[in-house]
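Trainee: next input, structure requested:
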Amino acid sequence: MSEAAGTNATAPSARSGAVIFIFVTLLLDMLALGIIIPILPKLIEGFVNNDTANAARIFGVFGSIWALMQFVCSPILGALSDRFGRRPVVLLSNFGLSADYVLMALAPNLIWLFIGRAISGITSSSISTVFAYIADVTAPEQRAAMFGKIGVAFGAGFIMGPALGGLLGEIDPRLPFWAAAGLSFVNGLYGLFILPESLPAERRAPFKWKSANPIGALQFLRSNPTLAGLSLATFFGQLAHVVLPSVFVLYATHRYGWDTGTVGATLALVGLCGMVVQGAAIGPIVKLLGERNALFLGLVCGALGFVIFGAAPTGQLFWIGIPVMALWGISGAATQALTTQLVAADQQGQLQGATSSVQSMSELIGPFLFTLTFAYFIGDNAPLKMPGAPFYLAGALLLLALAIAARATAAKTTA
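Mentor: Down below sits the predicted model:
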């Protein structure tokens, strides 16, 4: 481990206000993103004369371009934050997102909406910079707990954003975009006056294109065997996660006959359980078990949760799997903590950008993998009817991630 990665020269007390801002930043970002989730497919549908099948295909293309922009731009923004500091990247992203949501609110056709979605993928790539900021201001042994607490913002945004977007969309389908623009703009103003820089000038690294591109980012992750193994485990874990946004609604409707209200309530329960784990459980569990064992526990719980989802013959039994699945969140915070200890202070942005690119790769592959699996196993030509097949596949991917992470970290623990 780099010596720079294991020290934290800035007193945590001096940065408590900055950590609060980062929490608020992520919360508002997730709210803004969540607000448009329930309305964007409807808006697309309106542009294609309410042709649902065509709208679904276009929505899939929109999701792919968003993930592609994340894949390309996350390492660039991460490297820029290592060179110029975290503050300017975070602030420019907030104001850029605000302008982009205005563009989508005014979009007269699908082409402009597509452009807006691409820009959103670029500006949302700064989330990797936010995680680098946390690594800057938090001691290595405290990072897992801090990443968990910051993860509460994701859960809260996941609960409140779609609900607010649905309410606003009933008034006007463009209104959620205006609300998202306002949230991002207020967030930018808030940071402009409050957010301090976390990366001192003496700890910054020169910007290099060879490392600030997706290929260079992946090569960076291969620079350390433990980092490479954890990154590969992260890829399979993120790929497994894509099953939820890809097939959950289709699965719940097909197998349990749920209406939109039940689906929404279930998603809210998912977010609530995730918040409890992220905010209250990660710190004590990591302190008790250590980061490596906490990582393993999270992956096992995630795999078990997916098995419950796939096997549950009733909606009530499906709900039993939600708190089990929520414990999977432990692994994400533990992985973040382990990887940040493997690179120097002036490489934290590069690390987070590269990690975001890995996640984006999974988001490009996952929707096709899980929707095709679901369609095959409920189709007429399936060797047996198994609507839960995508969840079994996701569980297997988590067990593969567990095996890779165990091997990657074995040398670290015996060194």
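Trainee: C-alpha only now, for contacts and for neighbours.
Mentor: Noted.
Trainee: and stretch 389-409, what's buried?
Mentor: 389-402, 404-406, 408-409 (16 or more other CA atoms under 10 Å).
Trainee: could you do stretch 318-337 as well?
Mentor: For stretch 318-337, a neighbour-count test (16+ other CA under 10 Å) marks 318-319, 321-337 as buried.
Trainee: now do the contacts for Leu113.
Mentor: Contact partners of Leu113, counting by CA atoms under 8 Å, 6 or more residues apart in numbering, are 103-104, 107.
Trainee: from these, which is closest to Met361?
Mentor: Nearest to Met361 among those is Met104, at 25.0 Å by CA to CA.
Trainee: another sequence for comparison is provided below:
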Amino acid sequence: MNNDDPPVQEWIDECSNNINNNSNNVIVPIYNNGYDYGDKDKLPLDRVVDDNYNDKLSSEHDPLIKKGNSDALDAGPIWRQAFFKDKVMINVFFALGMCTVVMSGLMLPLVFTEYVKYHHPTYTSQQVESEAAHLKSIADSLPYVANFLLSPLLGMMSDRIGRKWIMALIQLLQIIDMLMIGLASWKKVIIPLYISHSLAGVSNGMISIVFSYLADITTKAERATWFIIVGTGMGISLAGSPLIEILFLKFSFNVAVFGNIGFLIAGMFCLLPIVNSLHYSEGRLKPASANLVKANTNPFSAILMLFRSSKYIIFYALLNLSFNFTLQDTLTTSFYYTQLRYGWIPWQCAVSTSLIGVAVFVWSGIAIPLLLRWFSERLLVVVCFFCSATFHIAYTFAFDQYMWQVSICLGSFSLVIINLIQSIISKATPPDIQGTVLSGVSSLASLGAAAGSYSSANIFAYFISSSAPFYMPGMQFLVNAVLIYITCILSLIVYKRVPEPRPRSSIIDAEEKVPVLSINA
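Mentor: A predicted model of the protein is given here:
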């Protein structure tokens, strides 16, 4: 027992006095770090539980301890945590959304290839690949531009009306986009696809909103675990969805379109039973008097505010931007690259993506939780950047398809950077502006992703065309490898020179007060 702990006998005496007074609602004081918060009038969050309160809000959606269930004070098994159902459902929702992202990623190259063949029947196969890659680079870039412009607005709205409704809106836009993908294939028109794909680009900020939702309903101690679970779900989606999509395509393109829409609708149903996290902060009820921070919906102003907020957050936001820029080479060119270099057909690309998903599952669900026992998140970010740069060199010179597959699976370790950086920034951000800050970070990253997708696809298209000084289909990987090595060095400098800030909260004081227990006598 610490010297600052209150005497146990004093605690027992106070409980006994409350019981002897025949109170209908016995207040049991809880002591934390030597502070007595037994006086309900002093509670900053107005967290006293009485019978009326219990009737209004079920214990399943409230992290308070009802009926003297003191065991819940301990973290205990993950399934006994508060909001367990909501945490599970939001992970299922995100995993289903990731499935459609991966599956549409397999459909788009087919759409643009068929479009070019239809409108340019005299093109050689190499010309078709080059032109289709160029057209796809536009479709890949526009969603990031839309996400950049709309992320601050969505972040502000998620802080005002709740993450749940913003996620539902994004899901609806993705359903419309999937219908336009079908239209592009059926009618050989791409303008409607460009428009819908741009609007659905806000889904690129979905992971930030999901992390904000989890930040609302998790304590800091629980958060890292659930962020890792998000990454694990991402791996499962990557592993399973390509095989499902190939099965859909074996029937017809129409089955693939409506099958993907079915996944999106299933995701919408996952949102129905979850609690609106608007009323919570770090797993606890917000006070009724909590003030909302005024948010700016101008993306440029939002980024400027981000740069004025905290050096620590700025540095990691810039590292996130760099990673999103260099990530696009594998996302936007892998299909055409493997088709051109190894003669792969769609089912081989699907199997490759599934193997990457298995690797991501291993990294996120097994390797990272083990590594976090001995190493900090910040150090792992440095390691991930180094691995990413090294394997980009391997992608460039993967003359054999098996060398490519092994390299891409091992290199997928770097994908955990997304979750690690989101977790780092989330922990350094006041809880009542999680959505605003993380959406600002997402908006900044979208600029990098838009530039990265456009540049990578066009570098690839140029170096396989007759205009290039030499033929090198992997040039985009080599260029990005240099950039990632530079980013790795910068991340190491940030790790060594920039100290981790003390956790801040604009709702909960640094000497965090804990609520009282309610026991109905």
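Trainee: out of the buried residues of stretch 389-409 of structure 1, which sit inside helices?
Mentor: 389-402, 404-406, 408-409 (DSSP state H).
Trainee: which strand or helix spans the closest residue in space to Ile76 of structure 1 that isn't next to it in sequence?
Mentor: Distances taken as CA to CA, 6 or more residues apart in numbering place Ala212 nearest to Ile76 of structure 1, at 4.6 Å, with adjacent residues excluded. Ala212 of structure 1 is located outside every helix and strand, with elements delineated by DSSP states H and E.
Trainee: in structure 2, what residue corresponds to Ala212 of structure 1?
Mentor: Matched by TM-score structural alignment, Ala212 of structure 1 corresponds to Thr297 in structure 2.
Trainee: distance check, its match against Pro431 of structure 2.
Mentor: Distance check for Thr297 of structure 2 against Pro431 of structure 2: by CA to CA, to the nearest Å, it reads 19 Å.
Trainee: looking at the two, which is more packed in?
Mentor: Comparing Thr297 of structure 2 with Pro431 by other CA atoms under 10 Å, the one with more neighbours is Pro431, at 22 against 19.
Trainee: mind checking how far the alignment partner in structure 1 of that one is from Gln359 of structure 1?
Mentor: Under the alignment (TM-score structural alignment), Pro431 of structure 2 pairs with Ala345 of structure 1. Note on Ala345 of structure 1: its distance to Gln359 of structure 1, by CA to CA, is 22 Å.
Trainee: what's the answer for Phe95 of structure 1, then?
Mentor: Counting by CA to CA, the gap from Phe95 of structure 1 to Gln359 of structure 1 is 24 Å.
Trainee: do the same with Thr129 of structure 1
Mentor: 15 Å.
Trainee: who has more neighbours, the two?
Mentor: Shown here are Thr129 of structure 1 and Gln359; by other CA under 10 Å, Thr129 has more neighbours (30 against 23).
Trainee: so that one, which of the three states?
Mentor: Recorded secondary structure, Thr129 of structure 1: helix (DSSP: H, G, I helix; E, B strand; the rest coil).
Trainee: residues touching it, list them.
Mentor: Going by CA under 8 Å, 6+ apart, the list of residues near Thr129 of structure 1 reads 77-78, 81, 86, 89-90, 349, 352-353.
Trainee: trace it over to structure 2, please.
Mentor: So, by TM-score structural alignment, Thr129 of structure 1 is matched to Ile209.
Trainee: can you check Leu221 of structure 1 too?
Mentor: Match for Leu221 of structure 1 (TM-score structural alignment): Leu306.
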